[in-house]
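[1] next one to model:
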Amino acid sequence: MNENIDRGMSTLIIFIIAAAILSAAQSVVTTGITGIMADFHVHSTTAQWIYSSFLLVLGVMIPLSAFFTRRFKIKTILLASLGLFLIGSIIAYIAPNIGVLILARVIQACGSGILLPITQIVLFKVIPEEKWQVYMGLFGFIIGIAPALAPTAGGFIIDSVGWRSIFLIFAIMVAILMVVASVVVKLEFETGHYPLDIASLILCVLACVGIMFGFSNIAQNGFDMIWVILPIVIGAISLVLFVKRQFGIETPLLDLHALKNKYFFFGTLFSAILYFTMCGLNVIMPLFAQSIASHDATTAGVILLPATLVMIVFNFIGPLMANKFGVRKVLLLSCLFTVVGYLLMMTYTRTTSVEYMVVTQIVRAIGAGLGLMPAVTWTIAVVSGDVEDATAINNTVRQIIGAIGSAVAVVLMAAFAGGNVGHNYLSVSAFAQTSLVMSILAIISAVIVVLYIKDEIHDLM
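    Okay, the predicted model is just below:
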């Protein structure tokens, strides 16, 4: 028994370390985009695909996590995902042009997209249910701190030895981790010959890529038919067909029956709304700082960095509080801080001090940090007998809703500003109105908590 526990914990530790490294790769290249543009002589709209392509592929791979865990051994999945990431890192390091670099990022994202959700599945299977909140808090802290600090660390490395060195460092770390994992990881879960439904896979890819690609392009292309409307329509139709097919076949790619549990449904909805506002804020706040308040990019980063670090800390504190005081109280407190944070943002003007913006962003970040991990953990616990599909559904919904949130926030702000966000009163008002929309969404989240989130999970099963 103790040997099984040791195997489980050592496997989980390796997975969390791997997840931290791979999640850092998502944002680390953002500080190198300028250098990549200069080296390959490309425009920013092309260079940004080294980041956007990564997010799109993540959205596609996450729904497949339930299938992978049913079909393949955990050790095989880990080594395969790390292997893909290693190959992607090597190709990125030697990339002769932007096309090859984007391809390398896609390969990296395939590895990340497999590993990140399966790390949660391993956690839920290894750790006793009564300790899920505590360990999910630790997981959220580690996974949060890596991508948050990655751009800063990446910027230092890039300024010192160039952007290619980033990918070489990743390749070395992952190669070492693969060697360690091949020796240390011995825990296995039950697997079988679970068939892959190709039609479901195609519909899943079309749905995720169509919706995320279309909404991601709104800020740059408006409501263009080819780049925005058509992908969203294709994605939406594919999603409807995908859902219908999953309920109609014997071995679905993703078992959606968990969504028929109203507590799981509304728990997922809560975390999706929270993620929507978080992703939207990550776009409109820098836009306010630079275009409306006329600060430079560095100052915009300074405004958000303390809030980001606070949110990461509360990713850890939130689950601990939920474990002690009950998830319902913590989520209501999360909604309260979130609403207050966005209402305070409505007081911003063109001359608002950086210090005031930092403080108000910290208030909002406390709300985000308190809510996300406790909500996700509680939602999975409601259907604890099916953590594979429940985790995949929850992560996929948040990934898609996050992409939509980023786009919708920009569109709302631009629409309220009359189509042009700038250093003027109308744009200040537009930012306030967009913040009001976000606060209303937080109030809706509070209503969901009151009606559907309960502390005693076992009474809901």
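[2] alpha carbons only for contacts and neighbour counts from here, please
    Will do.
[3] and stretch 121-133, which residues are buried?
    By neighbour count, and taking 16 or more other C-alpha atoms under 10 Å as the criterion, the buried residues in stretch 121-133 are 121-127, 132-133.
[4] let me fix that, I meant to ask about stretch 313-327.
    Within stretch 313-327, the residues that count as buried by 16+ other C-alpha under 10 Å are 313-323, 326-327.
[5] ok, which pair from these is furthest apart?
    Greatest spatial distance in the buried residues of stretch 313-327: 313 and 326, 18.9 Å, computed using C-alpha to C-alpha.
[6] so which of the buried residues of stretch 121-133 belong to helices?
    Taking DSSP state H, the ones among the buried residues of stretch 121-133 that sit in helices are 121-126, 132-133.
[7] make a markdown table out of those residues and add distance to residue 185.
    Below are those laid out as a markdown table (distance: C-alpha to C-alpha, whole Å):
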| residue | distance to residue 185 |
| --- | --- |
| 121 | 15 |
| 122 | 12 |
| 123 | 14 |
| 124 | 17 |
| 125 | 15 |
| 126 | 13 |
| 132 | 21 |
| 133 | 24 |
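[8] distance from the chain centre to the strand or helix carrying residue 92, please.
    Assignment of secondary structure by DSSP states H and E places residue 92 within helix 74-94. With C-alpha atoms, centre = their mean, to the nearest Å as the basis, the distance from the averaged C-alpha position of helix 74-94 to the chain average is 20 Å.
[9] what does it contact?
    If you take C-alpha atoms under 8 Å, 6 or more residues apart in numbering as the criterion, helix 74-94 is touched by 15, 18, 22, 68-69, 100-101, 103-112, 114-115, 164-165, 167-168, 170-171, 174-175, 178, 181-182, 185-189.
[10] which of those count as buried?
    Members of the contacts of helix 74-94 that pass the buried threshold by neighbour count (16+ other C-alpha under 10 Å) are listed as 15, 18, 22, 68-69, 101, 103-112, 114-115, 164-165, 167-168, 170-171, 174-175, 178, 181, 185, 187-188.
[11] among those residues, which lie within helices?
    Filtering those for helices - DSSP H - leaves 15, 18, 22, 68-69, 101, 103-112, 114-115, 164-165, 167-168, 170-171, 174-175, 178, 181.
[12] another sequence for comparison is provided below:
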Amino acid sequence: MSTIAYEQDKTVIRPVPILISFLIAGFIGLFSETALNMALGNLMSELDVVSSTVQWITTGYLLTMGILIPVSALLIQWFSTRQLFVASLLFSIIGAIVSGIAPSFSVLLLGRIIQAIGTGLLIPLMFHTALIIFPVHKRGTIMGLIGLVMMTAPAVGPATSGLIIELLSWNWILWLLIPFLVFSLVYGLAYVQNVSVLSKPKIDVLSILLSTVGFGGIVYGFSIAGEKGWGNLLVISTIIIALISLIIFSLRQFKLDKPMLDLRTLKYPKYTLGLLSVSATFMIILSTMILLPLYLQIGLGLTALTAGLVLMPGGIINGALSPIAGRIFDKFGSKWLLTPGFIIMIITLWNLSNVTTETSIAMVIFLHSSLMIGVTLIMMPAQTNGLNELPRELYADGTALINTLLQVSGSIGTALAITIMSASQNSFLENVADPSAPSAVSSSLTAGVQTAFILGIVLAISGLIMSFFIKSSKNT
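    Below is the predicted model of the structure:
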């Protein structure tokens, strides 16, 4: 695994140093994605903005990635691995600096969007590069390592940022990222090598516009639906326009000789089933990441730091088990992972739908950790099994489509969870004598969270059904 010969120019490629470069940069990038979540209350008071405005710190990040990632398949064919790696780190560094010195919310949002461009470039490039430099029989282990980074970074983000806020200020969350980002850039300059074949296809501007309106519109529409309501004209019109744009975009990709995003990947059954499985799982992850913090802070009355610490073990367990799941995948394929994973998730989500204001912190830690074990058995194995079925020329398109749908499904899952929770919470308060009483607030939110977890159960059951039809790729 130490070296391979690069087919095009016979340059000796060293896979391990390249992978390390991406893992370091990926960890910092994904850590920064959730790092400011625990600082939203501080930002509201210091920058004088309301909750609907401050949520754009997250919405803007997701929206930027939802627009950029579909284009990544085209960028990978136009720019070298080193060029895209360096560009992603430079965007991340500049974004962190702008956000750290932000005197106003608009400047902070600009910095976050610049950071999102860096992460949006890096993540699909990391998957694409890993598929090229590692042989098929080792990809499960490699994707497991990537999974370790992708799940551990967001998991430690809230607790770490909560601690920084208590000791310093929210700006230091961003200042402390910069030295690590600079180190990642220097390390990458030393070890990242060019591994992609640059075909430089013709750029179809209409496809880019349709992709931007379609994927970006879906993310934006569902992101604001939880706040404005599903009957809001802006929400309805945005989602309708986005869906029409996506339909036109998809039809156009099949007609073009050199499509921006080659949707022929969907003709491979294992890839399509894997795509749907990871999308359903990611909807569960994102909805849980918004439901549990609300439940812990309002339902159980914990501080932001304590809530972050409660959720940290699950993320760490997920990261630690990802390489192990990868090795099992390399040896036995996906069939021994996906079905048990969905069964674990169904059982856990059922128990989460029965939490109360009296549920112990230890039980919440146990349930969240169990859920993350189920996630570990599904995310990377299903994704790797699907990508393994694709021919080499479709790697970039396959990884771009998966990462795009993760952003889209994440925004949909979050919006649906918030909507279900709010409706159930309001229904609960209608039967309460004093809706403003603290006990009524905590009880009503807990009731809303209970109902919202039913969405996760439905998604997990659909995933379980799909797992029966997913066979291990012939290459595993």
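[13] just the TM-score for the two chains, thanks.
    Scored by TM-score structural alignment, normalised by the length of structure 1, the superposition of the two chains gives a TM-score of 0.92; 458 aligned residues with a C-alpha RMSD of 2.4 Å.
[14] the residue lying closest to residue 426 of structure 1 once chain neighbours are set aside - how many residues pack around it?
    Among residues not flanking residue 426 of structure 1 along the chain, residue 417 sits closest, at 5.5 Å (C-alpha to C-alpha, 6 or more residues apart in numbering). Counted with other C-alpha atoms under 10 Å, the burial measure for residue 417 of structure 1 works out to 20 neighbours.
[15] same check on residue 359 of structure 2?
    Other residues within reach of residue 359 of structure 2 by the criterion other C-alpha under 10 Å amount to 12.
[16] alignment lookup: it to structure 1.
    Residue-level alignment of residue 359 of structure 2 against structure 1, with TM-score structural alignment as criterion, gives residue 352.
[17] so what's that match closest to, chain neighbours aside?
    Leaving aside its chain neighbours, residue 352 of structure 1 sits nearest to residue 293 (7.7 Å; criterion: C-alpha to C-alpha, 6+ apart).
[18] residues contacting the one you found?
    By C-alpha under 8 Å, 6+ apart, the neighbours of residue 293 of structure 1 are 349-352, 423.
[19] over in structure 2, find the residue span the helix holding residue 92 of structure 1 aligns onto.
    Across structure 2, the stretch matching helix 74-94 of structure 1 (TM-score structural alignment) is residues 81-101.
[20] can I assume the residue nearest to residue 426 of structure 1 is in contact with residue 425?
    No. Residue 417 of structure 1 is not in contact with residue 425 according to C-alpha atoms under 8 Å; the separation is 9.0 Å.
[21] overlap in contacts of these two?
    Between them, residue 417 of structure 1 and residue 425 have no joint contacts when contacts are counted by C-alpha under 8 Å, 6+ apart.
[22] quick one: end-to-end length of stretch 175-195 of structure 1, please.
    Here the two ends of stretch 175-195 of structure 1 are set 31 Å apart, with distance taken as C-alpha to C-alpha, to the nearest Å.
[23] so how far is it off the chain centroid?
    Taking the mean of its C-alpha atoms, stretch 175-195 of structure 1 sits 24 Å from the chain's own mean (C-alpha atoms, centre = their mean).
[24] contacts for it, please.
    For stretch 175-195 of structure 1, the surrounding residues in contact (C-alpha under 8 Å, 6+ apart) are 4, 7-8, 10-11, 14, 18, 67, 69-75, 79, 82-83, 86, 251.
[25] all strands for structure 1, in order.
    Secondary structure of structure 1 by DSSP state E: no strands are present.
[26] quick check: closest non-adjacent residue to residue 161 of structure 2.
    Closest residue to residue 161 of structure 2 apart from its sequence neighbours, by C-alpha to C-alpha, 6+ apart: residue 35 at 5.7 Å.
[27] give me the stretch of structure 1 that stretch 200-214 of structure 2 matches.
    Aligned by TM-score structural alignment, stretch 200-214 of structure 2 falls on residues 193-207 of structure 1.
[28] buried ones in that stretch?
    In terms of neighbour count (16+ other C-alpha under 10 Å), stretch 193-207 of structure 1 has its buried residues at 200-201, 203-207.
[29] now, which of the residues you listed lie within helices?
    For these, secondary structure assignment (DSSP H) places 200-201, 203-207 in helices.
[30] which member of those is positioned nearest residue 338 of structure 1?
    Residue 338 of structure 1 has its nearest neighbour among these in residue 207, at 30.5 Å by C-alpha to C-alpha.
[31] from residue 260 of structure 1, how far off is that closest one?
    The gap separating residue 207 of structure 1 from residue 260 of structure 1 is 21 Å, by C-alpha to C-alpha.
[32] same check on residue 373 of structure 1?
    Residue 373 of structure 1 sits 22 Å away from residue 260 of structure 1, going by C-alpha to C-alpha.
[33] out of those two, which sits in the busier spot?
    Under the neighbour definition other C-alpha under 10 Å, residue 373 of structure 1 and residue 260 were set side by side, and residue 373 has more, 28 against 9.
[34] give me the number of residues near the counterpart of residue 267 of structure 1 in structure 2?
    For residue 267 of structure 1, the aligned position in structure 2 is occupied by residue 274, per TM-score structural alignment. As a burial measure, residue 274 of structure 2 scores 27 neighbours (other C-alpha under 10 Å).
[35] isn't residue 274 of structure 2 up against residue 390?
    No. With contacts counted by C-alpha under 8 Å, residue 274 of structure 2 stays clear of residue 390, the gap being 11.9 Å.
[36] what sits against residue 285 of structure 2?
    The contact partners of residue 285 of structure 2, by C-alpha under 8 Å, 6+ apart, come to residue 410.
[37] aligned to it, what sits in structure 1?
    Structural alignment places residue 285 of structure 2 opposite residue 278 in structure 1 (criterion: TM-score structural alignment).
[38] ok, now how distant is its match from residue 263 of structure 1?
    For residue 278 of structure 1, the distance to residue 263 of structure 1 (C-alpha to C-alpha) stands at 23 Å.
[39] and residue 402 of structure 2, what pairs with it in structure 1?
    Alignment note: residue 402 of structure 2 maps to residue 394 in structure 1; criterion TM-score structural alignment.
[40] in this structure that match contacts residue 268, no?
    Yes. With contacts counted by C-alpha under 8 Å, residue 394 of structure 1 reaches residue 268, the gap being 5.8 Å.
[41] who touches both of those two?
    Overlap between the contact sets of residue 394 of structure 1 and residue 268, as judged by C-alpha under 8 Å, 6+ apart, is given by residue 376.
[42] what is the burial count for residue 45 of structure 2?
    As a burial measure, the neighbour count of residue 45 of structure 2 was computed by other C-alpha under 10 Å and equals 10.
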